[in-house]
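Visitor: Here is a sequence together with a model predicted from it:
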Amino acid sequence: MSATQAEQVAGMLKALADPTRLRLLSHITAQGCQEVCACNLTDELGITQPTVSHHMKKLVDAGLVTREQRGKWAHYSIIPAAFDQLRTLLDLS
């Protein structure tokens, strides 16, 4: 693994090392990894919009999800290739 790859993976793992972010990702994956509106994340998880925005920005910056602005609300989607990369790294078999 190159130094650049190690930095990238470390950023992903750091972003995942937060209970709120794990809950957000879990909710998105429960929707079949389809696009999810930020408006649905606040009510479903009982957290405020600023908290959702903060944590989702960390996940976007880590390259784990994408963000698309539509009017007032942001919509988030999982980046499957990022999780494939993590899965490959963590596969110890």
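Guide: Arrived safely.
Visitor: Going by C-alpha atoms from here, please, whenever you check contacts or count neighbours.
Guide: Fine.
Visitor: So Gln34 is in contact with Ile28, correct?
Guide: Yes. Under the criterion of C-alpha atoms under 8 Å, Gln34 makes contact with Ile28 at 7.0 Å.
Visitor: next, the one to line up against it:
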Amino acid sequence: MAPDACCEPAGMPSLDAYEAQFRASVFKALADPNRLRLLSIVKGAEAGEACVCDLTEPLDLGQPTVSHHLKILVDAGLLHREKRGTWAYYSMVPGALERTAGLLESL
């Protein structure tokens, strides 16, 4: 170690760039209050799924905005989308919340 250095280098980061980007996208998806509300509604739905047509009124948002938020949650691996006729139904991806909680634990 050089005489004027304050400490040893910490070493290589434990996350590679791809894994860090993936984790950040999940946290970014969760960082919006409307998306958290959508997750809560879908998770609490009686049938374990919710139609996009039932998600606009509780949030007082238009269908295009709700669909945008849902797409982000699907892309983050939190929700599953199933198209039935003209409607899309959303359900929680099994284990997604547990995996999400583990993203910080495994840093």
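Guide: The structure has been received and is ready for your questions. It should be emphasised that the depicted structure is a prediction, and the values quoted were computed from it without experimental measurement.
Visitor: After superposition, what's the TM-score, could you say?
Guide: Here the superposed chains carry a TM-score of 0.83, computed using TM-score structural alignment, normalised by the length of the first structure; 92 aligned residues with a C-alpha RMSD of 2.1 Å.
Visitor: so what sits against both of Gln34 and Ile28 of the first structure?
Guide: Residues within reach of Gln34 of the first structure and of Ile28 at once, by C-alpha atoms under 8 Å, 6 or more residues apart in numbering, are 77-78.
Visitor: more crowded one of the two?
Guide: Ile28 (21 against 13; other C-alpha atoms under 10 Å).
Visitor: so what's the more buried one closest to, chain neighbours aside?
Guide: Spatial nearest neighbour of Ile28 of the first structure, excluding adjacent residues (C-alpha to C-alpha, 6 or more residues apart in numbering): Val36 at 6.4 Å.
Visitor: tell me the helices in the second structure, going along the chain?
Guide: For the second structure, helices defined by DSSP state H occupy the ranges 17-30, 33-44, 56-59, 63-75, 96-105.
Visitor: right, and those helices - which one's nearest Thr86 of the second structure?
Guide: Evaluated with C-alpha to C-alpha, the helices of the second structure place helix 63-75 nearest to Thr86 of the second structure, the distance being 13.2 Å.
Visitor: quick one on the thing from earlier: the helices of the second structure into JSON lines, with extra columns for distance to Thr86 of the second structure?
Guide: Converted to JSON lines, those look like this (distance: least, C-alpha to C-alpha, whole Å):
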{"stretch": "helix 17-30", "distance to Thr86 of the second structure": "25"}
{"stretch": "helix 33-44", "distance to Thr86 of the second structure": "19"}
{"stretch": "helix 56-59", "distance to Thr86 of the second structure": "16"}
{"stretch": "helix 63-75", "distance to Thr86 of the second structure": "13"}
{"stretch": "helix 96-105", "distance to Thr86 of the second structure": "26"}
